[in-house]
Every structure is written in C-alpha cells, then in structure tokens.
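[1] can't give you the sequence, but here's the structure:
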C-alpha cells in the first residue's frame, strides 16, 4: 500500500519535514517514491508548501494520507488559479 506521510529531515531539535509518497512498510526516512511538499513547523506561522496536483494524482490512484498530512492538506490554502493570458 502507498502512503503520503511526513519524513523528518533537519538537525537535532530543528525539525523540518518532507511530505512524501512512500510504501507503507518502509522506514520513516526510507527511499520515497516522490516528494510532494514540505512542512516547516519552526516558522511563525508554520510554512506548508504542497504540490496539490501530485497529491490529487496519488490519492486518485489509491494512496492513503496519514492523519497529520490530511490535516495539513485540509488547512493549506488552495492553489492560486492560473490567470488567463490576454492576447
């Protein structure tokens, strides 16, 4: 089964997370399939950067989100729609 979950990177007592697509039985920081975002809880307010199109693709093909990632995706601002280019 494929999961979308957090993988911790960063120094001791300075957490920084990647939001990754990974097989469920792999280690937390094991080899991931794709990085679909980042989460930095140390900024005020916390910074979340997501690739909404890739998250939609992976959930569409059956990937399950962890509880924390689902909360981050729900609370993240929607991606800005591309403005039409006037000719």
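    Arrived safely, thanks for sending. Just so it is clear, the model here is predicted, and its values are computed rather than measured.
[2] from now on I want contacts and neighbour counts done on CA atoms only, so please keep to that.
    Fine.
[3] what's near enough to touch the residue most central in space within the chain?
    For the chain, the residue whose C-alpha lies nearest the mean C-alpha position (Cα atoms, centre = their mean) is residue 19; its distance is 3.2 Å. Taking Cα atoms under 8 Å, 6 or more residues apart in numbering, we find residue 19 in contact with 4, 5, 6, 7, 35, 36, 37, 38, 39, 69.
[4] quick one: those as TSV, columns for distance to residue 26 and neighbour count too.
    Compiled in TSV, those are given as follows (distance: Cα to Cα, whole Å; neighbours: other Cα atoms under 10 Å):
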residue	distance to residue 26	neighbour count
4	12	27
5	11	24
6	12	23
7	11	20
35	15	19
36	17	19
37	19	18
38	19	19
39	20	21
69	17	17
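[5] put this next to the first one:
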C-alpha cells in the first residue's frame, strides 16, 4: 500500500521532516516515490513550519494513497494557510 508519511532529516536535537509518498514496506528513511513538502517542528520567526503541495496530495489520495495521522494534520494546516 502507498502511504504519505514523514521521513526524518536534520541534525541531532534539530529535527526536520520531509513529507513523502512511499510504499509502506520501505523503511522510514528509505526509498520514496515523490517528495511533496516538508515539516519543520522547531520553526521560529519568519521560517515556514509546513510547506506542502496540496494538489499532489489530492492526486495521490485519488490514486489510493493513505495519509498518516500526523500528515493529515499537516495537510489541514497547509490547506488553511493556502486559503488565507
């Protein structure tokens, strides 16, 4: 099954996540099909917390991909930012 989930990057104690489309059998930081955006949980000031291509997310969901719980929250946040 294809999932849209987070892969971890960044340094120790400074997490940074990419939002990717991948097969659920792949490792967390393993091979991915497509990168859709990023999530920076420690963003401050003018830094963006979430950047996500919502059109590509809709495309993949239409193809049967499932979002993880955290990515679903981030998708809602990104949709609200795009509407504003």
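    Happy to help now that I have it. No experiment lies behind these values; they were computed from the predicted model shown.
[6] ok, back up a step: how far away is the residue nearest to the centre of structure 1 from residue 65 of structure 1?
    Using Cα to Cα, to the nearest Å, residue 19 of structure 1 is found at 10 Å from residue 65 of structure 1.
[7] one step back: element containing the residue nearest to the centre of structure 1?
    strand 16-23 (DSSP states H and E).
[8] how much does that strand stray from structure 2?
    By mean Cα distance after the TM-score superposition for structure 1, the fitted strand 16-23 of structure 1 averages 0.2 Å away from its aligned residues in structure 2.
[9] quick one: list the elements packing against the next helix or strand after that strand.
    Beyond strand 16-23 of structure 1 in the direction of the C-terminus, DSSP H and E gives the next helix or strand as strand 34-40. In terms of contacts (3 or more Cα pairs under 8 Å, 6 or more residues apart in numbering; DSSP states H and E), strand 34-40 of structure 1 is packed against strand 16-23, strand 47-50, helix 52-60.
[10] now the last one against strand 34-40, angle please.
    Angle between the axes of helix 52-60 of structure 1 and strand 34-40 is 120 degrees (criterion: axes from the mean of the first three to the mean of the last three Cα atoms, to 10 degrees).
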